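In: Predicted structure and sequence below. I'll ask about it afterward.
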Amino acid sequence: MHLRSLRPDTGGARTRVRQAESVLVEQYGDLVRLAHLVLPASLGRHQRVLVAHSLVQRALRRARTARTAPAVPSPREETRGGDTVERRLLVEVLRAALTYGRRPRMWPAGWVHPGALRPRLPLVWGLRLFPRSGGVDELALAQRLSAAPAAARAAFLLRTVHGLSDDTVHDLLEAADAPDVPAALRTAGVLEEESRRSPAALLASQEFDACALQAGPTDLLRRTRRARLVLGVAALGLVTAVTLAVADDGTTHRTASQVPTAHGVPSTTDLVRTAAGTWDNTSRVDFTAWPARGSRAHDRSLLDRALSAWTHPRSRIALAPATTATPPATAPQLLYAGNVDDRAVVLLYDGQRLARYTETRSATRDPELNVARADDADVTTAAAVTLTPSGGTARYLLAPWVAEAQTRDLLHPDVLARALHVSKDGVTDPVPTIPASENCDSRPVLQLRSSERIAEHHAFLLAPVGDLSPVHLTYTPLPGHGTPPARAPREATGPQALLAWDHQACSLTSLRDTGVRAVNNWDFAEQDLPDAGGHAVWTCARADTWRGSGDVTVSFRTSRYAPAEPARTVARARATAACSRFGQHIVAASGWRSPKGHWYALAAGSRAVTRLSVSGDVTVTKQARTLAVPAPHKPRVTVRAHLSTGEDLDAVGTPGT
C-alpha cells in the first residue's frame, strides 16, 4: 500500500506520459483512498466517492502537462525527494481535493461545492455507491476525522498508511497549497495518539476504501417525479419553440426556464411513503415495508422540523454505538408521525438508520433526535421500535405484520404471557422496560406473533433494553435435544428456552445502550456432577451488535439452582466469532465446589470435541466432551480441546467472576 519512493524522473516526454499512466493504474486505489478521505463529508457518501474517482482520473492529465524538475535539483528538492511522477500525481490529487473544502467567494453557504455540480466522469445513474461500514473502531475514527481539517486528514493518512516522514508530508502539503501545514501535522499526531488500534490498519479497512463499494438504489419516487418534471419542461419548451417559429411579428424572443437542480438535501415533500399492505406483497419484510402511520403523518410543519433536525442539526444528536451522524443522502422513509402521550414523535428510516424525533407539545424541553443503526433488519428485528421511553416504561410502534402482542417476565417462565393492547396505528400501551440497575426483580419482554401470511406459528421475544430497537432473544438447545437437532438459533418461546433464559435474564441489564441487536443462548454441553451435585448445563450467550461484532459469555447452571438464580459466569470474550456460525466449536473450564465442600476442576466442550486436556493446578487428559476431576481449593486451570476435524481448540475468552 506504500507509495513508491520519490525517485527522480528521467527520460523524454513520451516516457513520462507512459510512466504517469502506469503509476496511476498501479496506485489508483491508494490515490482514491486519499482523495476520498480529504474530501468533505458534506458532499454525501455517494457524491464523495464519485468525486474522489474523478479527481484521481483527471490528475493524469494534469501530471502530463506539469513541468519537470530541472536537471540539477535545488537543495530543497534533493532533500525532499525531487520531482517524480508519484509526487506530481499525489500533489495534484491533494490540491484538487483540498479545494472542495474552500467555499468560493460569493458562493452561498450550505450549498454543495460548485465542483461537484459539474458533470464529470465517472457518471452513475440509478445507483448510489458508498464504502461498506466498518466496526466500532473504524466508525469512531471516521467521526474524529470528520471534525479535523482536510489537510490534517491528508497528513494523518500519508504518515500512517504510506509511512512518509513529517518532512516529506510537509513538502507535499505545501506543494498542494494546503493551509497551515504545521497545524495539520500536529493534528495528525493527535489523531494517531487517540487511535485505540493501529491507525494504518483502520485506514486500510473497508470503511475508508472508496474502491470496494456497496451499491443501493436511488430514491425511486423522487426519480419518477423528476422524470415527469423533465418531460413537462421539455413539452413546454417544444410548444414555445413552435410558437416562436410561427410568429410573424419579426421580433426575436429569448426565454429562460427555471429547472430545479439537485440540492443534495432532502425536503419534506421528498419523504418516501410506503403504501399500506406492501408487507403482504413483498419478499423483503423489513422497515421498507412499513407504511407511514400516525395522526400527523401529513403535518408538514412537524415533518419539516423533524427532517431539519437530522439534516441540519442545531443540537447534539444522541447516537447509538457505531452509528454515524451523517445526514441522509436521499429522502428518508416516513414510518410514523403522531402524538404520543405529551409528545409529538416522528420516526424516519434512511435504509441504514432509524431516527426518532421527539418534541414536547408544551415546548418545555428542547427537541430530541435519537439515531441508531438498523441495517439488515428482518421480520423480528424490524418488528418494533421504541416510541416514547418514560421512566421505567415505554410505548412501542409495532410492524404491520405483527398479528398479536403480549408481554411476559423472563424470571417467571411458568406464568403465561399477558395480552398487550395495540392502537390501530400500531402503538402499544406502556410496557415496563428492563431497568438500568442491578436489581433483578423482573425482566419484562415483548412476545410478538407474526401474521400467518408471513410465517405460521411464528412467535418471538424482544427485550426492551433502552435502545431504539428491542433486542431479539433466541435459543439453541443441547445436542440431541429437540426435533430436529438444533444447529441454528430458534425462537426462545418454548418451555425449554424459557427455562434456560430464566437463569440468563438478569444479565440483560448489561446490554443497555450497547447497540446489541440479538442475543442467543446456546446450551452446548451437559454433565452429571460428583458428590450428588446435580446435573450441569454449560451455556454460551452471544450478543450480536448492529455493527456485526459480537461478545460472548460462557456460564453454567446446575439442577440445584433455584428458579431465576443467575447462572455462574465462567469466561467472557469481546469482538469474537465464538458461538456463531463462524465459530461453531467451544470449550471452557472452571473450578467448582460440590455440596460436600470438595473442589473439582470442570471442563466441557461442544459436539465436535473428542478430547479434553486440562492444565494448571490440575493436569489431566480425557477422551470425552466433559470431565470433572478433584482439585485443590479454588483451582486455576486452562483447557484445550481436540476436535473431530483434527484441529485443536483453546478455551474461549478470559475467566469470569
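Out: Good, I have the coordinates. The model shown is predicted, which means the values in this text are computed figures rather than measured ones. Residues are numbered from 1 along each chain as shown.
In: hey, let's count contacts and neighbours off CA atoms from now on
Out: OK.
In: would Val124 count as being in a helix?
Out: No - Val124 is assigned coil when assessed by DSSP: H, G, I helix; E, B strand; the rest coil, not a helix.
In: ok, it - how many residues close by?
Out: 11 (other C-alpha atoms under 10 Å).
In: and if you look at Arg343?
Out: The local packing of Arg343 (other C-alpha under 10 Å) involves 17 other residues.
In: likewise Asn439?
Out: Residues near Asn439, counting by other C-alpha under 10 Å: 11.
In: The one 3 residues further on now?
Out: Using other C-alpha under 10 Å as the criterion, Ser442 is surrounded by 18 other residues.
In: can you pull the contacts of it?
Out: Asp409, Leu410, Leu411, Ile434 (C-alpha atoms under 8 Å, 6 or more residues apart in numbering).
In: Roughly how far does the first one sit from Gly466?
Out: In this case it means Asp409. Per C-alpha to C-alpha, to the nearest Å, Asp409 is found 17 Å from Gly466.
In: Identify the residue nearest the geometric centre of the chain.
Out: By C-alpha atoms, centre = their mean, the chain has its centre lying nearest to Arg547, at 4.2 Å.
In: The closest residue to it other than its chain neighbours: neighbour count?
Out: Closest residue in space to Arg547, ignoring its immediate chain neighbours: Gly135 at 5.8 Å, by C-alpha to C-alpha, 6 or more residues apart in numbering. Neighbour count of Gly135, defined by other C-alpha under 10 Å: 18.
In: And Asp137, by the same measure?
Out: Asp137 has 15 nearby residues by other C-alpha under 10 Å.
In: Next one: it from Leu202, what distance?
Out: 8 Å.
In: Then Trp546?
Out: In terms of C-alpha to C-alpha, Trp546 sits 19 Å off from Leu202.
In: What is the longest strand along the chain packed up against?
Out: Criterion DSSP state E: the longest strand present in the chain is strand 516-528. Where contact means 3 or more C-alpha pairs under 8 Å, 6 or more residues apart in numbering; DSSP states H and E, strand 516-528 is packed against strand 471-476, strand 535-545, strand 599-605, strand 626-630.
In: In addition, the following structure is provided for comparison:
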Amino acid sequence: MPIHQPQQRTDVPSDRTGVRQAEAALVEHYPRLVRLAYVVLPPGLGRHRRVLTAHAVVQRALPAAGSKASSPRVPAQSRRTGPPASTEGASADRVPSHPAYGWVRLRVLRAALAHERRPRWWPGRLPAPAALRPALPVVWGLRLFPRAGGVDELALDRALSAVDGPVRAAFALQLLEGLDESGVRELLTEAAVADPAGAVRRAARLGRPDRAGAQAMLRSGEFDPCTVQTRPSDLLRRRHRVRAVAVAAALCVVAGGLAVAVEQGANGPGEDRSPAGVLAPVLDPAELMRTAAERWADTSRVDFTAWPARGGRTDDEELLGRALRAWAEPPESVRVSTTPGTAAVPPAEPPQLLFADEVDGAAVVLFHDSADRVVRYAEPLSGAGGGALDFARTDDADVTTGAAVVVSRTAEGARFLLAPWIAESATRDLLAPDTPGRPLEVGPDGVTAEVPRPAAGGACDAWPVIQLRSSERIVEKHAFLLTDLGELAPTHLTYMPKPGRGTPARQPREATGPDALLAWARTACSLRALAGSGVRSVNNWAFAEQKLPEGGAAADWVCTRADTWRGPGRVLVQFLAPAASPAEPATVVADRDDTALCSKFGQHILAGTHWRAASGRWYVLGAGSRAVTGIRATGDARGAAGGPTLAVRAPRDADVELTASLREGGTLKAVH
C-alpha cells in the first residue's frame, strides 16, 4: 500500500523563494527523506507508530508561512556542488546535491533525533511545537507495517535498536545518503548531537563485515515506510476503545456541567484527579481483552497475543480490579520490580488477561499489554504481608520466547504458566548431559509443577532447565530449552556447532542435541553472571577447535552470547580444555558488555589464554573463527601460525598480544 507524497503547497507567497525550493526538494525526494526519518526514529515506537511518525516528521519539515525560518540558511554540508563522496561504494540512487535538499534533510534529522530526547510521557514523543498540532497523517482502524524482510533484515533492525539515535543517524547518512565520515560529523554537529565523532565511530561497527549487504538491506522494503502493508487493529479492542471514549466523553460533559455550578478554581467534592480516576475506563475489569481458546492454532502471530485467559479466578472482578489499580498506582505495600529497560507505567488501553488464580498461597494475575509487557500481580491469600507487581518486556516474542512465564516463585523453585501451543514438557539438568529429561506435570490451566531453581550462589552442582515441545499444529517436532534467570520470562538457550571443513557458516539451533548438551554442561554455571539482567536468549557458539601442544587432546573455544530484551548483548568467551568430568566448568577468558561480537553483525572473533601442559610447561593459546587465516603473537612471547589456532611457549604471566589476519582482508585483535 504506497503512501502517496503530499500535494505541492500553493499557499506560500511567491517571494518565499527559499521555502519554495525546499518544498520542491521535499516533494521530489519525499521517499528518501521518510526512509531516513524511519531509520533514525526510536524503534521503541513500534513499526506502526514509526511509519506514521516518519511521514509526520517529513511533512512538518517546512516552516509555516511568515515564520522566521522561512528563509532557510543552507547548512555547510549541503553546499557541495556534486554528490558527496561515499566510503561504502557507489550508490545506485544518487544523492541530491541542491542546497534546499540539504536544508530539508537537516530539519528532518533534527526532528527525528528529537523524538529520542523527549520524555516518555510526552504526547507522541514529538518535538514540542509539533506536539501542539494535529498528529498527521491519521489512520483510523488500520495498522501499517513496512513489508517484512528476511532474517538478515530482522537482525539489522535489532542491531539498530540496540544503539541510540545519533548512531542510527550516522549509519543511515553513510549508507543511505553516501556521506563520508567528515560529512556525517558536520551534519550531526548541525543537528545538535552531543558527540558526533563518537556516533560515527560506533556506526562504523554496524553492518560489519558486509557493509554492502547492510546497505542493500537498509534500502529494502523492510525499511521503506512509503510502501507498507495494512491490517486492521484488533476489532474487539477497537469496539472497547470506542465504548471507553464514549463513556469518557459523557463523563466530561457531566463534569463540565458540575464545574459551572462551583466557584472557578475550586475543587469540587467529587473531583478525582488520581491516575486511577483518569484511567477508569482503561482499568475497568469488564474491559479486559480476552483471546479465544483456539486462536493460537489459527494465527500467524504466535506470541502472547495468542494466549487465552486461564485460571479459576478470571471472572473475579474484585481481584482483577485490585490488580489493575495496583498497576496504575502501586500502594506502598506492593513491591515493584522491573526487567531492565521496562517501563512500570499504567497501560495505555485495556490490557489482555492471561491468567488469574490461586498459586502457592497467593492470588496471582497475569496481564499482557500493547506496550509488549507481561505484568504479574500477586497478593497473599492470608492477608498478611504486601503484594508484588512485576514487569517484563516481551518485544517480538515468538514460539520459544513467548512459551512460558513464571507464575509463582519460592525459595526452592518456580512454577511456570505454559503457552497453549506447548504439547510436551520435561525437566533436565544441564550438568548431566547424558541423563534424559523427566516429564514435567502440567495442570489443566497450563501451570507446571514446581521446577527447582538454579542455585544463585555456593556450589554449582546442578542447573535445572525445562525442555518444551511445540504442538504439531503450528510447527513439527520443535523442542527447545528454557532456563530461569530470576525474572518473569525465562531465557531461551541455543547452540551453534563447530565449523566443519568446507561447510558454510551455520545458524543457531535448539540446544537439545548431544553436542549442544555437552557444551552447555561445561558452560551452564556461567549463566549466574547473567541473572537479573533482562536476558532474552543465550547462544553457545563453538567457534573453534584446537589441538593442544605436546600431543594433548583437542580443546573447544565457545562464545556465549546473551541478548537482552532491550537490545544490547553481553559476551563471555570460554575455553573448554579436556576434562575428566562432562560438567567441569569452562574457563572464562573474556567478558564484554554492549557488543555485537558473536552475532550476525560480529561474525569474527579472536581470543587467547594461558594454558599449562601435563609437562608443567606454559603456553599462550589463541583461536579465531572460521574467517581467520593466521594468528601472530607479539610482546613477551613471539610466534605466528597459519590457520585459526596458535600455540606459543610463554611464561605463565607473559604479556602477549594476539592479532589475526582475515580471509577478506584486515586484521582482528583478541577480545579481553
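Out: Right, received. Where do you want to start? Being a predicted model, the structure only gives us computed values, none of them experimental.
In: nearest residue to Arg542 of the first structure other than its sequence neighbours?
Out: Val552 (4.4 Å).
In: tell me the secondary structure for that neighbour?
Out: strand.
In: Now do the same contact list for the equivalent of it over in the second structure.
Out: Per TM-score structural alignment, the equivalent position to Val552 of the first structure in the second structure is Val571. Neighbouring residues of Val571 of the second structure by C-alpha under 8 Å, 6+ apart: Cys559, Thr560, Arg561, Ala562, Ala590, Asp591, Arg592, Asp593, Thr595, Leu597, Cys598.
In: go again using 7 Å as the cut-off
Out: Neighbour list for Val571 of the second structure: Cys559, Thr560, Arg561, Ala562, Asp591, Arg592, Asp593, Leu597 [criterion: C-alpha atoms under 7 Å, 6 or more residues apart in numbering].
In: Farthest pair within those residues?
Out: Cys559 and Asp593 (13.1 Å; C-alpha to C-alpha).
In: Going by residue numbers, what spans are helices in the first structure?
Out: Listed in chain order, the helices of the first structure (DSSP state H) span 13-26, 28-38, 45-65, 75-80, 85-99, 136-146, 150-160, 166-175, 181-194, 199-203, 220-246, 300-311, 495-502.
In: do you know which of the ones you listed lies nearest Val285 of the first structure?
Out: When those are compared for distance to Val285 of the first structure using C-alpha to C-alpha, the nearest one is helix 220-246, at 18.5 Å.
In: How far away from the center of its chain is that closest one?
Out: Computed by C-alpha atoms, centre = their mean, to the nearest Å, the separation of helix 220-246 of the first structure from the middle of its chain amounts to 41 Å.
In: what comes up buried for it?
Out: By neighbour count on 16 or more other C-alpha atoms under 10 Å, the buried set for helix 220-246 of the first structure is Arg222.
In: Can you report how many residues neighbour the aligned partner of Lys600 of the second structure in the first structure?
Out: Matched to the first structure by TM-score structural alignment, Lys600 of the second structure sits across from Arg581. Arg581 of the first structure: 11 surrounding residues under other C-alpha under 10 Å.
In: Could you do Arg353 of the first structure as well?
Out: Neighbours of Arg353 of the first structure (other C-alpha under 10 Å): 18.
In: who touches it in this structure?
Out: Val371, Ala372, Arg373, Ala374, Asp375 are the contacts of Arg353 of the first structure under C-alpha under 7 Å, 6+ apart.
In: and the second one, what pairs with it in the second structure?
Out: Right, Ala372 of the first structure. With TM-score structural alignment as the criterion, Ala372 of the first structure matches Ala392.
In: That match: what's it in contact with?
Out: Thr338, Thr339, Thr342, Arg373, Val374, Val375, Leu488, Ala489.
In: nearest to Leu668 of the second structure, of the contacts of Val571 of the second structure?
Out: Leu597 (11.9 Å).
In: ok, back up a step: right, so of the helices of the first structure, which gets closest to Leu123 of the first structure?
Out: That would be helix 45-65 among those, by C-alpha to C-alpha, at 7.6 Å.
In: Mind listing what's buried along that closest one?
Out: In helix 45-65 of the first structure, counting by 16+ other C-alpha under 10 Å, buried: 45-60, 63-64.
In: same thing with stretch 419-437 of the first structure?
Out: Quick answer for stretch 419-437 of the first structure (16+ other C-alpha under 10 Å): 420, 422, 425-428, 430-436.
In: ok, of these, which one's closest to Ala564 of the first structure?
Out: Once C-alpha to C-alpha is applied, the member of these that ends up nearest Ala564 of the first structure is Ile434, at 15.2 Å.
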